[in-house]
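# sequence first, predicted coordinates after that:
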Amino acid sequence: MLPRVLLRLFALLLCPVLLSACRHEDAPPLDQQLYIWQRQWTPAHAEALAGSRADFSTARVLALQAFPQAGWSRARIDAGLLKQDARPLIAVIRLDGQLPSLDQDEIIRQVQQLLTDWQEQGLALTGIEIDHDAGSARLAAYAKLLERLRAVLPSHLALSITALPAWLDSRELPGLLAKVDSSVLQVHAVSDPRQGLFDPRQAEQWARRWARISDKPFYLALPAYGVALLPAAEGAPLVESEAPLRRRGQRQELMADPEQLSQLARTLRNDPPPHLAGLIWFRLPLKGDVRAWSLETLRAVARGDALAGQLGIRLEEQDGLFDIRLSNAGNLDQPLPEQLTLAVAQCDGFDGLGGYAAQLRDGQLRLTRQQSGRLAAGTSRAVGWARCTKIDQGAAHVRP
């Protein structure tokens, strides 16, 4: 037996490890919320809202925007869907960072009018969020706006702001955060997008630094989307996101990596910075949104589920005509594979579909990808057809 002194020393060393393991195991899940950022709502919002309700507690909805020259514009929301959804609702007012100045009187008038209009439509707000990518030199003026706005807002409405990591070095930041109830630290696409949409290590460092600035609750805004970069005549490339740009040119596609985000969420869940209240995902994906994760993948990441794609070939036959479909039975969106191969017999017609070209040689039907793309989790797409006496489902192969 070990001497009693050594046993006590061993216990003292082991205890923190055991407590840490228990704490990680019992760590409460972080609150998960969603940005709804479409400027014009479509029938696809009904399915997306219904599918997201169980996993995301709160909807933060783009409501109002102000841009230089273009002025003010309202997002065309569907108030009926939001009332039916019945989640806590936060209206987001976007003040473009390139505005030459903040007209406090006009901003307050616009916000008050928005509140009145939404109330008349039966929408009960729980908060207002101001999204203003101000430069650090303008934070003092921004704080004055927020102070005035807080004074005129109903007391039951929480006031929050979207915030930038670049503000971390500003002496004005503590005073700014004192004017609001909470902040949303945006840790995606904050620098040159050519460097990528997201750096998980940098995001965690920013979050832990932010937690030391103020004791107010804060959230992290995380990416669940992609963009395309288009070459510009000079300077930084143009960024194409949910709205297509009417411009020709080779597009470089960038997509936030679900597995990176899942790992970061797990780290924050097990060892959260002080005052971290939750995660807000940008943005609610609609059916057909090619630059957003599927809702299936977004839900899996939010839940902390293990992620895996599961590509396969599915055949649908009628009177010798085979429809060839590529399916993804997993919960992780997958890039379209480079080639699909099927063993066939006596084919008198075939063709590729959905970005694939078909070729028949030596009893093998090959479907070769002609353009890049993704297959959303839980979906399938037609990639070809063939009229053959036989296609051997068991001899079908997918090559990444």
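That came through fine.
# only C-alpha atoms from now on, for both contacts and neighbour counts.
OK.
# find the centremost residue of the protein, please.
residue 224 (2.3 Å; C-alpha atoms, centre = their mean).
# and the longest helix seen in the chain, what does it pack onto?
Across the chain, the longest stretch assigned as helix under DSSP state H is helix 4-26. For helix 4-26, the elements it packs on are helix 258-270, judged by 3 or more C-alpha pairs under 8 Å, 6 or more residues apart in numbering; DSSP states H and E.
# now do the helix it packs on against helix 4-26, angle only.
Calculated by axes from the mean of the first three to the mean of the last three C-alpha atoms, to 10 degrees, helix 258-270 forms an angle of 120 degrees with helix 4-26.
# I'd say residue 59 and residue 31 touch.
No. In this structure residue 59 lies outside contact range of residue 31 using C-alpha atoms under 8 Å: 12.0 Å.
# use this one as the comparison:
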Amino acid sequence: MAIRSGHGSSNIIGKLWRGLFALPACLLLSCHSQPIAPVQTVDPTHYDSFFLWAGVKPPKVLDQAKSVYLLAGELRKDDASHIVPLRATPQTQGEDNVILWLTIRAERLDWKESTYQQLFNQMQSWEAAGNHLAGLQIDFDAATLKLGDYAEFLKRLRQRLPKRYKLSVTGLMDWSSGDGPDGLRRVSASVDEVVIQTYQGRVTVPDYTDYREKLSRLDVPFRLALVEGGEWQEPANLESNAQFLGYVIFLLPQKL
């Protein structure tokens, strides 16, 4: 039976009951609600880790870099035996704090013995020039349902890669959904990190918010790659995720 309010003591009782029911709800909201981060335009000056692709002139912001992923070459569809060089050996001897990753863009996974030897020779050349080389990164567009095949390739690569080098891969946002997590676990068995790209080409993917909240499913060390000038809204609890290693900014050619 509903308690009426507005008349004498019944009004007090009504307020008391409403208060008793309302209090747990308020406590529940205060305990579990998370502030929503604002939507931001990605400004490279706020970060210290970057992707520098071939053809992009190093911008001033690299002076603050702690780590840089440099596209060094491509293994193209028409030739599995040779990596096409895209960059001269970098010279960072005086920049002791800058950690480099040698990135290879791969369009196929059936690498030849000559491909591996060419790659490892290039990595040794980078180190011989005085660079602090963390390891190798593979940039390959592996479909979510094909992650098992990709995992087999990475397993073979990891076995060949000198143990002093780490292994990184780029990944797609939908790896965190559907059948992605199972395949991703197989991938993670061979790699030290996955860098999840939130963009396609030079723009943020329109539906990135659909995948953003699923990042908590990732049971693998990961970074998030944001495109310069793109959109980003940080999901709740991201910074407290033990697997989250930070952001990497994909730098674009500077406008004249």
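Alright, I've got the coordinates. Nothing here was measured: the structure is a model prediction, and the numbers come from that model.
# got a TM-score for the two of them?
Overlay of the two chains. TM-score (TM-score structural alignment, normalised by the length of the second structure): 0.70; 227 aligned residues with a C-alpha RMSD of 3.7 Å.
# and the next helix or strand after the longest helix of the first structure, what does it pack against?
Following helix 4-26 of the first structure in sequence order, the next helix or strand is strand 31-36 (DSSP states H and E). Packing partners of strand 31-36 of the first structure (3+ C-alpha pairs under 8 Å, 6+ apart): strand 58-67, strand 276-282.
# buried ones in the strand ranked longest in the first structure?
In the first structure, with assignment by DSSP state E, the single longest strand is strand 380-399. Buried residues in strand 380-399 of the first structure, counted by 16 or more other C-alpha atoms under 10 Å: 380-388, 390-391, 396-398.
# kindly report the same for stretch 121-134 of the first structure.
123, 124, 125, 127, 128, 129, 130, 131, 132, 133, 134.
# cool, stretch 69-76 of the first structure as well?
By neighbour count with 16+ other C-alpha under 10 Å, stretch 69-76 of the first structure contains the buried residues residue 75.
# contacts for that stretch next, please.
Stretch 69-76 of the first structure is contacted from outside by 38, 39, 40, 41, 62, 63, 64, 65, 66, using C-alpha atoms under 8 Å, 6 or more residues apart in numbering.
# ok now stretch 243-256 of the second structure, how far from the chain's centre?
Offset of stretch 243-256 of the second structure from its chain centre (C-alpha atoms, centre = their mean, to the nearest Å): 10 Å.
# now do stretch 22-29 of the second structure
Remark: stretch 22-29 of the second structure is offset 37 Å from the chain centroid, using C-alpha atoms, centre = their mean.
# buried ones in it?
Within stretch 22-29 of the second structure, no residue counts as buried by 16+ other C-alpha under 10 Å.
# would you mind getting the average deviation of it from the first structure?
Stretch 22-29 of the second structure differs from its equivalent in the first structure by a mean of 5.6 Å after superposition (mean C-alpha distance after the TM-score superposition for the first structure).
# ok, residues contacting that stretch?
Taking C-alpha under 8 Å, 6+ apart as the rule, stretch 22-29 of the second structure contacts no other residue.
# kindly reformat the helices and strands packed on strand 31-36 of the first structure as a markdown table containing distance to residue 45 of the first structure.
Shown next, in a markdown table, are these (distance: least, C-alpha to C-alpha, whole Å):
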| stretch | distance to residue 45 of the first structure |
| --- | --- |
| strand 58-67 | 12 |
| strand 276-282 | 15 |
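# could those be laid out in a markdown table, adding distance to residue 80 of the first structure and mean neighbour count?
Listed next are these as a markdown table, based on distance: least, C-alpha to C-alpha, whole Å; neighbours: other C-alpha atoms under 10 Å:
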| stretch | distance to residue 80 of the first structure | mean neighbour count |
| --- | --- | --- |
| strand 58-67 | 14 | 21 |
| strand 276-282 | 22 | 22 |
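# which of these sits closest to residue 358 of the first structure?
strand 276-282 (37.7 Å; C-alpha to C-alpha).
# the closest one vs strand 31-36, what angle?
Strand 276-282 of the first structure and strand 31-36 are oriented at 30 degrees to each other (the same axes, to 10 degrees).
# which bit of the second structure covers the helix or strand just after strand 276-282 of the first structure?
Per DSSP H and E, the first helix or strand lying C-terminal to strand 276-282 of the first structure is helix 295-303. Alignment of helix 295-303 of the first structure against the second structure: no match, by TM-score structural alignment.
# list the contacts for residue 71 of the second structure?
51, 52, 53, 54, 86, 87, 102, 103, 104, 105.
# buried subset of these as a PyMOL selection?
The PyMOL command for the buried members of the contacts of residue 71 of the second structure (criterion: 16+ other C-alpha under 10 Å) is given here:
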select buried, resi 51+52+53+102+103+104+105
